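**Q** predicted model and sequence below, questions to follow.
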Amino acid sequence: MAARILVVEDDPDVARLISRILSETGYSISVAAAGAVAEQIAQEDRPDLVIIDLMLPDTDGLSLVREFKTRYDCGIIIVSGKGEAVERIVGLEIGADDYVTKPFEPRELIARVRSVLRRLAPAIPENQSRAAIGSRTGAGKPAQSADAAPVYEFEGWRLDTGSRTLSHSAEPVPLTTGEYQLLVVLLERAGRVLSRDQLLDFTHGDQTPVFDRSIDVQIGRIRTKIESDRVQPQIIKTIRNAGYMLAVPVRRI
């Protein structure tokens, strides 16, 4: 099934350009020229990804980003003529998954859309059929035997890499593919400080490069799921000017 993408853009020429690029790539596209219309479409259609311009006639684009991240389980890419670093940082810190500056190359937009959708795809158990998953989850790799897949236990949590399930007190907690991959990297290197570049290399390899703040976004999502206090996290700690570290004992079974 084609991913559903909502384009929130008040410039009709830009909206048509984005719609044409993504439609030709195989995505299902809806367009809204204002924030209120975008919210109505999102309620009805539940998009997988929303592309938002920051300059909208009826609302501030950053407020719309924040609203969508609160209400909907979707990826968000900001596409804006505002290219200042502070705009990018603010947009990503409030929940956007990526930021593309106008004017942009069509291939760059497609690559970033694919990257965000891939990272947000649900983590699929290795023994589950991948016929309908396609490139969004890295299909094509040989399945690893569940018997050989390690299980990690930490702070009352259990991550089974055979079934790709995270649980606490036997209660499962869903992870996206990107969150799962990042958590495995941290668990395998517990006690080590890892920079954003290292985490990108470990999780993406030579695949499509993404803006390095995407790691911060995924760390924030993982913390929301596993930390008792996200403001003062104890499991995944931020090491100032260095990166992140999984700071609790990990038992590998």
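**A** Thanks, I have it.

**Q** C-alpha from now on. contacts and neighbour counts both.
**A** Will do.

**Q** mind listing the strands for the stretch 51-200 of the chain?
**A** 75-80, 98-101, 151-154, 157-160, 165-168, 171-173 (DSSP state E, counting those that start in this stretch).

**Q** A further structure is provided below for comparison with the first:
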Amino acid sequence: MTAPLVTILDDDADIRQMLTEVLEEAGFRTQSFARAREFEAALNHVAPDVCLVDLSLPGSDGLALVHRLALERGAAVIIISGRAQVQDRITGLELGADDYITKPFEPAEVVARVRARIRSSRPVHPTGNTARFNGWTAHFDRYALEDDSGAETPFSHAEGEVLRLFLESPKRLISRQQMQETLGGAAGESFDRAMDVRISRLRTKLREDPKNPRLIKTIYGAGYIFLGDVHWS
């Protein structure tokens, strides 16, 4: 079985070298890049399991890159950044990142976070990769929602994790704690905010009335319930 591929985008050569060494020692394959243009060009030929992305890149908007990775390519993205403010962490998660690590960091922590993302991204899904519900089809192999006319709307890897969680447990209460335990990440304000944003975006893509959603119901103080009838294939 081929080892998971981790791509590293950071303009600091020492950090790239250090991450390459610890990840390869842990059994991962790696590719590293100093510039966003080189990194994005390489993605036309490779499909990484996890992307490690520094936000402070010369000549590039790191947050915009994270958003493109998450939305257009369905990649699992871990931000590694010297920006330690809570708002920076929240913004990164809102734009589609799966995790956020601040510099300076312990190399072992990066390895642990990468392993956690791969476990989350590659679970065994006996249900399959296509789910049909209430006039919609969710294609998890290409990260797209298809309506009954055939029109498709892309969703990010992070949004897809939340959607799959709902579709695999329809008509059952899912608490915030269950979401945190299943999807990974540290519990707290940034995780809660990220979940709120992802659920809001899913409701928009499903054309839900935000004041009275039909499918993803909020049970205040308890969690969420997905009310659709789901058929997997």
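**A** Structure's in. What do you need? Remember, predicted model here, so these are calculated numbers, not experimental data.

**Q** TM value for the aligned chains?
**A** Overlay of the two chains. TM-score (TM-score structural alignment, normalised by the length of the second structure): 0.72; 207 aligned residues with a Cα RMSD of 3.6 Å.

**Q** okay, the strands of the stretch 51-200 of the first structure in CSV with mean neighbour count and distance to residue 209 of the first structure next?
**A** As requested, the strands of the stretch 51-200 of the first structure are exported to CSV (neighbours: other Cα atoms under 10 Å; distance: least, Cα to Cα, whole Å):
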stretch, mean neighbour count, distance to residue 209 of the first structure
strand 75-80, 24, 15
strand 98-101, 22, 11
strand 151-154, 18, 29
strand 157-160, 20, 27
strand 165-168, 18, 27
strand 171-173, 12, 28
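
**Q** tell me the centre residue of the second structure?
**A** residue 158 (2.9 Å; Cα atoms, centre = their mean).

**Q** need the residues that contact the helix or strand containing that one.
**A** Using DSSP states H and E, residue 158 of the second structure falls within helix 157-168. For helix 157-168 of the second structure, contacts defined as Cα atoms under 8 Å, 6 or more residues apart in numbering pick out 70-71, 74-76, 96-98, 121, 127, 131, 140, 143, 174, 183, 198-199, 201-202, 225-226, 230.

**Q** could you rerun that using 7 Å?
**A** Applying Cα atoms under 7 Å, 6 or more residues apart in numbering, the contact partners of helix 157-168 of the second structure are 70, 74, 75, 76, 96, 98, 143, 198, 202, 226, 230.

**Q** now, which of these lie within helices?
**A** Among those, the residues falling in helices (DSSP state H) are 70, 198, 202.

**Q** looking at the residues you listed, spot the one nearest residue 106 of the second structure.
**A** Using Cα to Cα, residue 70 comes nearest to residue 106 of the second structure of those, at 25.0 Å.

**Q** OK, contacts around that closest one?
**A** Residue 70 of the second structure neighbours (Cα under 7 Å, 6+ apart): 76, 77, 96, 97, 156, 157.

**Q** now with 8 Å, please.
**A** Counted by Cα under 8 Å, 6+ apart, residue 70 of the second structure has contacts 76, 77, 95, 96, 97, 156, 157, 158.

**Q** pick out the most distant pair among those residues.
**A** The most widely separated members of the contacts of residue 70 of the second structure, counting by Cα to Cα, are 76 and 95 (12.2 Å).

**Q** returning to what we had before: look up how far residue 41 of the second structure lies from the residue nearest to the centre of the second structure.
**A** 23 Å (Cα to Cα, to the nearest Å).

**Q** coming back round to it: now the contacts of helix 157-168 of the second structure in JSON lines, with distance to residue 170 of the second structure?
**A** As requested, the contacts of helix 157-168 of the second structure are exported to JSON lines (distance: Cα to Cα, whole Å):
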{"residue": "70", "distance to residue 170 of the second structure": "25"}
{"residue": "74", "distance to residue 170 of the second structure": "24"}
{"residue": "75", "distance to residue 170 of the second structure": "26"}
{"residue": "76", "distance to residue 170 of the second structure": "25"}
{"residue": "96", "distance to residue 170 of the second structure": "24"}
{"residue": "98", "distance to residue 170 of the second structure": "24"}
{"residue": "143", "distance to residue 170 of the second structure": "20"}
{"residue": "198", "distance to residue 170 of the second structure": "18"}
{"residue": "202", "distance to residue 170 of the second structure": "15"}
{"residue": "226", "distance to residue 170 of the second structure": "5"}
{"residue": "230", "distance to residue 170 of the second structure": "7"}
